[in-house]
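A.B. asks: okay, predicted coordinates and the sequence, questions at the end:
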Amino acid sequence: MNPNVEQIARRAATACLDKKATDVVVMNVQELTPLADYFVICSASSRPQVEAVARAVRDDLAELGVTCRGIEGLDEARWVLLDFGDVVVHVFRPEEREFYHLERLWGDAEWIPIEAN
């Protein structure tokens, strides 16, 4: 079975939670932008955790057959963006997340509830 886009976003969020990312949010932005259908946004407290979360998301989605089209920001590991086409994952250090505040910028988006394991 091929996962639908929402399932991919949920799996990415679960991978974030599995690596102890905090404040994990899934936003349906398909009515607001042509950039993606879903944004997954989370916070990680340190460089190693940002890197671990990004790796976990990439590896978990690869198991579903979803290829990461690009990764930006891994060198600095303050805001890492993983592009999976219809799903874009943002892994922030808390300071950067507060500064860029994507949740406010895309405030009209529908939020998809994610259950912590």
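C.D. replies: Yep, it's here.
A.B. asks: could you use CA atoms for every contact and neighbour count after this?
C.D. replies: OK.
A.B. asks: skip ahead from the longest helix seen in the chain and say which helix or strand is next.
C.D. replies: For the chain, the helix with the greatest residue count under DSSP state H is helix 47-63. Using DSSP states H and E, the next helix or strand after helix 47-63 towards the C-terminus is strand 70-72.
A.B. asks: comparison target, given below:
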Amino acid sequence: MTKNIPSADELITFTINGIEDVKGQNITILDLRAIENTVCDYFIICDGTSNTQVNAIVSSIQKKVSKNTKDKPWHVEGSENGEWVLMDYVHVVVHVFQKHIREYYDIENLWGDAKITEIETSY
């Protein structure tokens, strides 16, 4: 029996839905496909207002992706402190930050050659 692997578009859609469900902020997609030697195709970056919200965002993403695709992250890192949690879905890597940590690491600038899409939220 082969595992049905979700497409990057499906992962992006359900990840953003999971972020929005718990009012994650400043959602950004970095398309890395045109850059050589990247570890994945997309980064999805967002922030929460506290370690509690960061962990709620991570949990919401995992539930939404799992429910709709039966997929789980290959690796999750940083959930112990809830300042920066990385979720690796192989082709899509999700970064959930507290705002001040996101500003400090400034991933969008580090990957300045990526195509950047900002997601508008209605809250």
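C.D. replies: That came in fine, so what should we check first? All figures in this text were calculated on a predicted structure; none of them were measured in a lab.
A.B. asks: pull out the buried residues from the longest helix of structure 1.
C.D. replies: 47, 49-54, 56-61 (16 or more other Cα atoms under 10 Å).
A.B. asks: ok, now stretch 97-116 of structure 2?
C.D. replies: For stretch 97-116 of structure 2, by 16+ other Cα under 10 Å, it's Phe97, Gln98, Lys99, Arg102, Glu108, Ala114, Ile116.
A.B. asks: ok, now which ones touch the residue positioned nearest the centre of structure 2?
C.D. replies: When Cα atoms, centre = their mean is applied to structure 2, the residue found nearest the centroid is Val94 (2.3 Å). With contacts defined as Cα atoms under 8 Å, 6 or more residues apart in numbering, Val94 of structure 2 is in contact with Phe43, Ile44, Ile45, Leu86, Met87, Asp88.
A.B. asks: looks to me like it is in a strand.
C.D. replies: Yes: counting by DSSP: H, G, I helix; E, B strand; the rest coil, Val94 of structure 2 is part of a strand.
A.B. asks: which residues of structure 1 fall in helices?
C.D. replies: Counting by DSSP H, structure 1 has these helices, from start to end: 5-18, 47-63, 94-100, 102-105.
A.B. asks: wait, which of these is closest to Gln30 of structure 1?
C.D. replies: helix 5-18 (10.7 Å; Cα to Cα).
A.B. asks: in structure 2, what stretch matches the closest one?
C.D. replies: Mapped onto structure 2 using TM-score structural alignment, helix 5-18 of structure 1 covers residues 8-21.
A.B. asks: and that stretch, how far from structure 1 on average?
C.D. replies: By mean Cα distance after the TM-score superposition for structure 1, the fitted stretch 8-21 of structure 2 averages 1.5 Å away from its aligned residues in structure 1.
A.B. asks: from the chain's centroid, how far away is that stretch?
C.D. replies: 8 Å (Cα atoms, centre = their mean, to the nearest Å).
A.B. asks: thinking again about what came up before, may I see the helices of structure 1 organised as TSV, with distance to Glu31 of structure 1 added?
C.D. replies: Below are these laid out as TSV (distance: least, Cα to Cα, whole Å):
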stretch	distance to Glu31 of structure 1
helix 5-18	14
helix 47-63	24
helix 94-100	21
helix 102-105	14
